[in-house]
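In: build me a structure from this.
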Amino acid sequence: MPSDNIASWLARKRITDVAISTACCAVAFAAGMVLLALMFSVISVIVVMVLFEVFHQTGIAWVVSVLITTAIMALLAYDSFTSGRDDMGNIPLWMFRECCSFGPRLVHDSLRYFTRVLNLARLDIAACSIALTRLARQSKSVTLDELLQLCPGMNRARLRQQLLLIQGVLLIGHDSRVLLSEPLRLILSPLLHNDRKFESNPEPEPEPTPVHEPEKLSPHEILGVAANATLVEIKMAYRNRIKDCHPDRFANMDQTSRERAEEWSKALNAAYATLVADRKR
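Out: Got it, this is the predicted structure:
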């Protein structure tokens, strides 16, 4: 049974997230296209000047320059999406690649925001509210299969995708267990306590389980990525999870919460360093 307060909160949050993601998509796409157009123009002019010395015909020089520039832009885009950005062994080359990758990466980010908007539009408020209600009623992690039993109309892949759209929902242990981050729990707990349906029917706490203790998990499980995850996927997972577990967000909380946040933050940093080093070998 979902909490009406949590369902209302989730509906409002979806509207807010759609608006923010739409704005980010538009800004990123516009900025990316402007930078790409500027890069294309600069490279084209340089190539034309070189080719004009060879062909001595402006028309041929422009046609060939467009083809060459298109190939160069495609290579730069491919490099910006596939190469590691942390390799600073050659500073001038690193700075050049960073500058050239701004446009492609902004366009790529706009596509990610657009995909997020589409997924948020299809967010199942009822099913996600049931899952969030169950997670908010207990402090321990819940198996994904257990949540599936509460949401019979959902399959495993879709429920996982929908939960990941909600910032603060963590999937751990090869995505087999679900846990709320402390900031999200602090938001949902008062909503749950103010719901009359749950005032006299508290959820029994399960026995403590060590599955979400970071020392029991592999680096892939800590970051929530597959064993064959790419460097880009590893970085995205790290950035998303470190925000929820960063100790600075727990500065005003109790000692146990601060220690847990610090423990997870260290585990995330160590797991990220390990996986990045493995990918660069």
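In: going by C-alpha atoms from here, please, whenever you check contacts or count neighbours.
Out: Will do.
In: what ranges do the strands span in the stretch 101-250 of the chain?
Out: Assigned by DSSP state E, counting those that start in this stretch, the stretch 101-250 of the chain shows strands spanning 142-143, 169-172, 177-180.
In: second chain to compare with the first, below:
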Amino acid sequence: MTAVDIVVIVAGLFFGYRLVSNYLSPNTSREQTRQDANPPPKEAPRQQWERHWEPVTPNAPAWFDVLGVVETADLAQIEYAYRVKISQYHPDKVAQMGEDIRQLAEAKSKEINAAYETAVRLRRR
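Out: From the prediction side, this is the model:
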């Protein structure tokens, strides 16, 4: 084995390593500059049907927390919990009270109704 053979082997190993590492590593400097030059859009345009699936509030609690049941509750337990909660916070029950209490009851009843609809939709799948 001569010195030329050793140099050719080392050069082949080096270029082979560089070629494989460029194809396998996802974050190369060229890709980083491309990502910096073209930032992703803020929010993709939504379809009409996607707008109706948003929660009532962005940080809304889970449906089972709102209704006060476990996540694995059956439909009968969910309906019972819904009836108990909505009877507490129904706007008609607090119609004679102050404006701020009526607004609070209305917001809470909307949250309870949204949680119940979500639970029923998930159970009927």
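In: so which of the strands of the stretch 101-250 of the first structure gets nearest residue 25 of the first structure?
Out: Nearest to residue 25 of the first structure, of all the strands of the stretch 101-250 of the first structure, is strand 169-172, at 22.8 Å by Cα to Cα.
In: and that closest one, what does it pack against?
Out: helix 156-164, strand 177-180, helix 219-223 (3 or more Cα pairs under 8 Å, 6 or more residues apart in numbering; DSSP states H and E).
In: what range does the longest one cover in the second structure?
Out: To tie it back to what came earlier, the one meant is helix 156-164 of the first structure. With TM-score structural alignment applied, helix 156-164 of the first structure matches no range in the second structure.
In: mind listing residues that contact stretch 230-250 of the first structure?
Out: If you take Cα atoms under 8 Å, 6 or more residues apart in numbering as the criterion, stretch 230-250 of the first structure is touched by 81-82, 84, 168, 170, 181-183, 223-225, 257-258, 261-262, 264-265, 268, 272, 275-276, 279.
In: let's see that with 6 Å instead.
Out: Outside stretch 230-250 of the first structure, the residues that touch it by Cα atoms under 6 Å, 6 or more residues apart in numbering are 223, 258, 261-262, 265.
In: want to throw the residues you listed into CSV with neighbour count and distance to residue 17 of the first structure?
Out: Shown next, in CSV, are those (neighbours: other Cα atoms under 10 Å; distance: Cα to Cα, whole Å):
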residue, neighbour count, distance to residue 17 of the first structure
223, 31, 24
258, 19, 28
261, 23, 25
262, 17, 28
265, 20, 26
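In: tell me which entries of those residues lie within helices.
Out: Counting by DSSP state H, these place 223, 258, 261-262, 265 in helices.
In: and residue 111 of the second structure, how far from residue 104 of the second structure?
Out: Residue 111 of the second structure sits 11 Å away from residue 104 of the second structure, going by Cα to Cα, to the nearest Å.
In: what about the alignment partner in the second structure of residue 267 of the first structure, how many residues close to it?
Out: Counting by TM-score structural alignment, residue 267 of the first structure corresponds to residue 111 in the second structure. Close neighbours of residue 111 of the second structure, defined as other Cα atoms under 10 Å, add up to 21.
In: now residue 22 of the second structure
Out: By other Cα under 10 Å, 12 other residues sit near residue 22 of the second structure.
In: sticking with it, tell me its helix or strand.
Out: helix 3-24 (DSSP states H and E).
In: what residues of that helix count as buried?
Out: For helix 3-24 of the second structure, burial by neighbour count (16 or more other Cα atoms under 10 Å) applies to no residue.
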